[in-house]
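> Below are the sequence and a predicted model; questions follow.
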Amino acid sequence: MANNYRIAVLVGSLRKDSFNRKLAHALFKMAPGEFSFQECAIGDIPLYNQDLDGNMPEPVKRLKGEIANAQGVLFVTPEYNRSVPGVLKNAIDSASRPYGQSAFAGKAAGVIGISVGALGTSMAQQHLRNTLAYLDMPTLGQPEAFVQARDGLFAPDGGIGIEDTKKFLQGWMNTYCEWVRKHAKA
């Protein structure tokens, strides 16, 4: 089956062995065949500077294009100091500018994250949802998913190794994919 739905994926961690990147890749395996995922590089996005709105740096143009060509955006974020990592916020600020030319408007958003703490990434996700509302992104509200990293969570094949968590995340992914189908522009 051809891939009909492209999802731009923004992982809020630059760490090579990031739990959030592993979670993103495990989720990709759970999606129906008509979905494809592109992890968007955000580590090379320069700090947002409004003076550059008329002449956007190439990494920003690339990111805006990847988002523009997608039907949905999946945000997979850690929590730094009870909020969104700066690298993710910078990427969002850059791709949403100049005012009136946001790459995000109307894109179906999913928000999820993993951390070692018991609260998962609840505060970061809430802060991110506030930003996404302003960007006019229909954002999946339920189920919320605050995943705690624990031994055995990731299977050797990159999938989810704990059965109850796998079942929960499969349900989350099914719901997100339905959300994209509902909001994808024709």
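Looks like it came in fine. Keep in mind the model is a prediction, meaning the values are calculated, not measured. Numbers count the residues shown, from 1 in each chain.
> from here on, contacts and neighbour counts on C-alpha atoms
Noted.
> could you say what helices and strands the helix ranked longest in the chain packs with?
Longest helix in the chain by number of residues (criterion: DSSP state H): helix 163-183. Judged by 3 or more Cα pairs under 8 Å, 6 or more residues apart in numbering; DSSP states H and E, helix 163-183 is in contact with helix 19-28, strand 108-115.
> for these, which one ends up most surrounded?
When the helices and strands packed on helix 163-183 are scored by mean count of other Cα atoms under 10 Å, the highest mean neighbour count falls to strand 108-115 (a mean of 26).
> Show me what it is packed against.
helix 19-28, strand 72-76, helix 122-134, strand 146-148, helix 163-183.
> can you give me the angle the first one makes with strand 108-115?
Regarding helix 19-28 and strand 108-115, their directions subtend 130 degrees when assessed with axes from the mean of the first three to the mean of the last three Cα atoms, to 10 degrees.
> Give me the contact list for helix 19-28.
With contacts defined as Cα atoms under 8 Å, 6 or more residues apart in numbering, helix 19-28 is touched by 9, 11-13, 36-37, 76-78, 113-115, 149, 154, 158-160, 169-170, 173.
> quick one on the thing from earlier: of the helices and strands packed on strand 108-115, flag the one that's most buried.
By mean count of other Cα under 10 Å, the helices and strands packed on strand 108-115 have strand 72-76 as the most buried, with a mean of 25.
> for that one, the distance to its chain's centre please.
Its chain's C-alpha centre and that of strand 72-76 lie 3 Å apart, by Cα atoms, centre = their mean, to the nearest Å.
> next helix or strand past that strand?
helix 86-95 (DSSP states H and E).
> let's bring in a second one:
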Amino acid sequence: MSNQYNIGVIVGSLRADSYNLKVAKAITKLFPTNYSFKFINISELPLYNQEADQQVPAVVANFKAQIKSCDGIIFATPEYNRSIPGVLKNAIDQGSRPWGDNSWNGIPAGVLGVSIGNISTAIAQQHLRNSLAFLNMPTMNQPECFLKWYDDMVDAQGNISPKSKDFLQPWADTFAKFVSHNVAK
């Protein structure tokens, strides 16, 4: 019998029609059936303020609990001004604080990103990887996943187009194996 793996998905865009959200939802369909997914909302987190470390707000405590319940995390990030969006950086900071209570510690991570630009999210992903290394998250290095958005990449039923599925299926397969070998229990 296969182990069950619970994967958190954090999308670094708050836009309702986000390309990263569409791809993140669609890629979950490419995983084995023993992988379940929970999209973790970052839109309600207050801006990180160290003064709140003494009395962590309930929304932040709930966010941290959701992270800790995951066997792996997929980060789907756009690229804003050659880096990660502020909302994603805020979520990373909230999850890592107060000092000594790093909710991300030891959780395997996968990074992907979608953009309309020719270099996609290459620089944002590198910036994100720097933070994940500091937070002690083992992060899948290969295959990398930089996607340039095109119309119909995700169809009306939320499925990846055949053209992109050939690229994304190996990413999903590799991340599934990565989690099973690196899960922090």
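Yes, it's here. Because the structure is a prediction, the values reported are computed rather than measured.
> which SS class is the residue lying closest to Trp172 of structure 1 once chain neighbours are set aside?
Nearest non-adjacent residue to Trp172 of structure 1, counting by Cα to Cα, 6 or more residues apart in numbering: Pro143, 6.3 Å away. Look at Pro143 of structure 1: counting by DSSP: H, G, I helix; E, B strand; the rest coil, its state is coil.
> looking at the alignment, what does Pro143 of structure 1 pair up with in structure 2?
Using TM-score structural alignment, the partner of Pro143 of structure 1 in structure 2 is Pro143.
> Surely that match and Trp171 touch.
Yes - here Pro143 of structure 2 reaches Trp171: they are 6.0 Å apart, a contact under Cα atoms under 8 Å.
> Would you mind listing the residues in contact with Gly117 of structure 1?
148-149.
> And for the one 3 residues further on?
Gly120 of structure 1 makes contact with 79, 113-114, 146-148, according to Cα under 8 Å, 6+ apart.
> Matching it against structure 2, which residue comes up?
Aligned against structure 2 - with TM-score structural alignment as the criterion - Gly120 of structure 1 pairs with Ser120.
> Contacts only, for the most centrally placed residue in structure 1.
Centroid-nearest residue in structure 1, with Cα atoms, centre = their mean: Phe75, separated by 1.4 Å. Applying Cα under 8 Å, 6+ apart to Phe75 of structure 1 gives the contacts 9-12, 109-113.
> ok, now Lys38 of structure 2?
By Cα under 8 Å, 6+ apart, the contact list for Lys38 of structure 2 reads 6-9.
> cool, Asp136 of structure 1 as well?
Applying Cα under 8 Å, 6+ apart, the residues contacting Asp136 of structure 1 are 104-106.
> Now with 6 Å, please.
105-106 (Cα atoms under 6 Å, 6 or more residues apart in numbering).
> and it, what helix or strand is that in?
Counting by DSSP H and E, no helix or strand carries Asp136 of structure 1.
> burial count for Gly65 of structure 1?
Gly65 of structure 1 has 14 neighbouring residues, counting by other Cα atoms under 10 Å.
> Need the three-state assignment for it.
Applying three-state DSSP: Gly65 of structure 1 is helix.
> Which residue, other than its chain neighbours, is closest to it?
Closest to Gly65 of structure 1 by Cα to Cα, 6+ apart is Ala103, at 7.6 Å.
> and Asn118 of structure 2, how many residues sit next to it?
Quick note: Asn118 of structure 2 (other Cα under 10 Å) scores 11 neighbours.
> Please report the distance of it from Ser69 of structure 2.
According to Cα to Cα, to the nearest Å, Asn118 of structure 2 and Ser69 of structure 2 sit 36 Å apart.
> same check, this time on Leu135 of structure 2
17 Å.
> between these two, who's got more neighbours?
In this view Leu135 of structure 2 and Ser69 are compared by other Cα under 10 Å, and Leu135 has more residues nearby, 19 against 13.
> ok, the nearest residue to Ala108 of structure 1 once chain neighbours are set aside to Gly110 of structure 1 distance?
Counting by Cα to Cα, 6+ apart, Gly72 is the residue found nearest to Ala108 of structure 1 once chain neighbours are left out, at 4.5 Å. Using Cα to Cα, one obtains 8 Å as the distance from Gly72 of structure 1 to Gly110 of structure 1.
> Leu135 of structure 1 too?
Taking Cα to Cα, one finds Leu135 of structure 1 at 14 Å from Gly110 of structure 1.
> how about Leu74 of structure 1, what does it touch?
Applying Cα under 6 Å, 6+ apart, the residues near Leu74 of structure 1 are 9, 109-110.
> Try it again at 8 Å.
Contacts of Leu74 of structure 1 (Cα under 8 Å, 6+ apart): 7-10, 109-112.
> before we move on, what about Trp149 of structure 2?
19, 114-116.
> And Asn69 of structure 1, by the same measure?
Arg6 are the contacts of Asn69 of structure 1 under Cα under 8 Å, 6+ apart.
> can you rerun that using 6 Å?
Going by Cα under 6 Å, 6+ apart, the list of residues near Asn69 of structure 1 is empty.
> For it, give its distance to Val87 of structure 1.
22 Å.
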